[in-house]
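Colleague: kindly return the folded structure for what I paste below:
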Amino acid sequence: MKKKIWIGVLSAGIALGGAISVSAMSKGTINSSQSSANQEYISMDKAKEIALNKINGTVESIELDHKFNHAYYEVEIKKNHIDFDVYIDAVTGNIRGVHKDVSNKKYINQGQHKDQQISVTKTAITTEQAISIAKKEIDGTVTKVEKDEDDGMIKYEIELQSNQGEVDIDIDANTGKIIEIDYED
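Modeller: Below is the predicted model of the structure:
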């Protein structure tokens, strides 16, 4: 008999707790102000500008990410052969953090692939031009831009979100020609 009473009390407590949670969520009192799901984002260009004001170097890539219902830009910058990741709130534009990759400095100082590292930054077209080429081909929002070397060819890897889903476009960084378009399901 005592077990039945405890089960009833426990069930009532769970139901009451659920009702209070639903009520609080409908009133917006549970951390809904932290969500960036329905808010307008700053542009990638603005995120790049903010990041370069913090770390003056060469932007290697920009990516829009989401974590725990919060959107942010991750801007990768190379300065004096050191990689920095600058994290920028996609709604407010505030810098959320900076990560410095010191392991790359040791690699460069040993003289390994030093010329390769420098060649990746020298291209005929800029990141902005590569984005423009990609957007002429696919109508969408750019979520990631990265400069990379693949089999001796320097290319821009541009990720767009379109009405067709996610689309990856590779563009030759010297000629501006589209190398590959990959539609992801």
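Colleague: when you work out contacts or count neighbours from here on, use the C-alpha atoms and nothing else.
Modeller: Will do.
Colleague: how about the strands in this structure?
Modeller: All strands of the chain, identified by DSSP state E, fall at 58-67, 70-79, 82-89, 95-101, 140-150, 153-162, 165-172, 178-183.
Colleague: helices or strands up against the fourth one?
Modeller: Read it as strand 95-101. Here strand 95-101 touches strand 82-89, going by 3 or more CA pairs under 8 Å, 6 or more residues apart in numbering; DSSP states H and E.
Colleague: now do the strand it packs on against strand 70-79, angle only.
Modeller: If you take axes from the mean of the first three to the mean of the last three CA atoms, to 10 degrees, strand 82-89 sits at 160 degrees to strand 70-79.
Colleague: make a markdown table out of the strands of the chain and add mean neighbour count and distance to residue 109.
Modeller: As requested, the strands of the chain are exported to a markdown table (neighbours: other CA atoms under 10 Å; distance: least, CA to CA, whole Å):
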| stretch | mean neighbour count | distance to residue 109 |
| --- | --- | --- |
| strand 58-67 | 18 | 19 |
| strand 70-79 | 22 | 14 |
| strand 82-89 | 22 | 11 |
| strand 95-101 | 14 | 14 |
| strand 140-150 | 19 | 20 |
| strand 153-162 | 21 | 23 |
| strand 165-172 | 21 | 29 |
| strand 178-183 | 14 | 33 |
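Colleague: okay if I get the ones you listed as CSV plus distance to residue 33?
Modeller: Listed next are the strands of the chain as CSV, based on distance: least, CA to CA, whole Å:
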stretch, distance to residue 33
strand 58-67, 15
strand 70-79, 10
strand 82-89, 14
strand 95-101, 17
strand 140-150, 23
strand 153-162, 25
strand 165-172, 28
strand 178-183, 34
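Colleague: quick one more, to check against the first:
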Amino acid sequence: MKRKMITGTLVSAVILGGAIGAGAMTNGFESVSLQSKSEVASITSQTVGETQKEMLSIEEAKEIAVAKYGGYVESIELERENRVQVYDIDIENDGIEYDIDLDAYTGEFLKVKEERDDDDDDKQTGENALTDDVITQDEAISIALKAAPGTVVRVELDEDDGRIKYEIEIKTTDGEADIEIDAHTGDILEVDHDRD
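Modeller: Predicted structure coming up:
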């Protein structure tokens, strides 16, 4: 009888000890899991010193470039170069074309290439004919975002077959949308959805 009681007590102690040990291990795994999530979050966010830095919007990048070089923005596109997010900005100012790479987080000018725009010789002098009587880039972006909500990654003012138009690329929740807008009327000429 003593043997059965000792065996029963021993079995109970082993079972109870196993349950406590399993509970402790589960809690240990949860704390490791939570720690890993926070580590991943801190690695994936762009930080400068102790504070998190947000990416500049297209409008902010445009303002920085135009404040320095004047003129008007022909195109702006968000790109990744050498593991750095940059805005590739083309500015036209009085016959000079500036090709600018601007850090998308800091607003720092990473590269500026300047060249004479020979295409400008057959355009009007003074105010560029390409921008006469057209809606603003901000108005075109607003029209495009109504057609395809998302994040604008490229805007370009272009002339094609005598028609001046804005070509706007937007990252949407389900892919990309390329939108062409008549620069004089603001009418949407084409919407092309590329779904992932």
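Colleague: before we move on, back to that, which among the strands of the first structure is found nearest to residue 19 of the first structure?
Modeller: Distance to residue 19 of the first structure, taken as CA to CA, is lowest for strand 70-79 among those, at 26.0 Å.
Colleague: biggest helix in the second structure by residues?
Modeller: Of all the segments of type helix in the second structure, defined by DSSP state H, the longest one is helix 2-44.
Colleague: run through the neighbouring helices and strands of that one.
Modeller: By 3+ CA pairs under 8 Å, 6+ apart, helix 2-44 of the second structure packs against no helix or strand.
Colleague: wait, which of the strands of the first structure is closest to residue 38 of the first structure?
Modeller: Closest among those, using CA to CA: strand 70-79, at 10.3 Å.
Colleague: tell me how many other residues crowd the aligned residue in the second structure for residue 52 of the first structure.
Modeller: Superposed on the second structure with TM-score structural alignment, residue 52 of the first structure falls opposite residue 66. Using other CA atoms under 10 Å, residue 66 of the second structure has 16 neighbouring residues.
Colleague: surely residue 66 of the second structure meets residue 74?
Modeller: No - if you go by CA atoms under 8 Å, residue 66 of the second structure and residue 74 don't touch, sitting 11.1 Å apart.
Colleague: what do these two both touch?
Modeller: Residues touching both residue 66 of the second structure and residue 74 (CA atoms under 8 Å, 6 or more residues apart in numbering) are residue 91.
Colleague: now do the end-to-end distance for stretch 124-131 of the second structure.
Modeller: End-to-end distance for stretch 124-131 of the second structure, by CA to CA, to the nearest Å: 11 Å.
Colleague: residue 140 of the second structure touches residue 166, doesn't it?
Modeller: Yes - the criterion here is CA under 8 Å, and residue 140 of the second structure meets it with residue 166 at 6.9 Å.
Colleague: coming back round to it: for residue 107 of the first structure, find the nearest of the strands of the first structure.
Modeller: Among the strands of the first structure, the nearest to residue 107 of the first structure by CA to CA is strand 82-89 (9.9 Å).
Colleague: excluding its backbone neighbours, what's nearest the counterpart of residue 88 of the second structure in the first structure?
Modeller: Mapped onto the first structure by TM-score structural alignment, residue 88 of the second structure lines up with residue 74. The spatial neighbour of residue 74 of the first structure that comes closest, neighbours along the chain excluded (CA to CA, 6 or more residues apart in numbering), is residue 87 at 4.7 Å.
Colleague: tell me the residue in the second structure aligned with the one you found.
Modeller: The alignment partner of residue 87 of the first structure in the second structure, by TM-score structural alignment, is residue 101.
Colleague: tell me who's in contact with its match.
Modeller: 86-89, 109-112.
Colleague: trace residue 176 of the first structure over to the second structure, please.
Modeller: Under the alignment (TM-score structural alignment), residue 176 of the first structure pairs with residue 186 in the second structure.
Colleague: hmm, residue 135 and that match touching each other?
Modeller: Yes - counting by CA under 8 Å, residue 135 is a contact partner of residue 186 of the second structure at 6.8 Å.
Colleague: separation between the closest residue to residue 89 of the first structure other than its chain neighbours and residue 161 of the first structure?
Modeller: Among residues not flanking residue 89 of the first structure along the chain, residue 72 sits closest, at 4.4 Å (CA to CA, 6+ apart). Here the distance between residue 72 of the first structure and residue 161 of the first structure works out to 16 Å (CA to CA).
Colleague: done for today, thanks.
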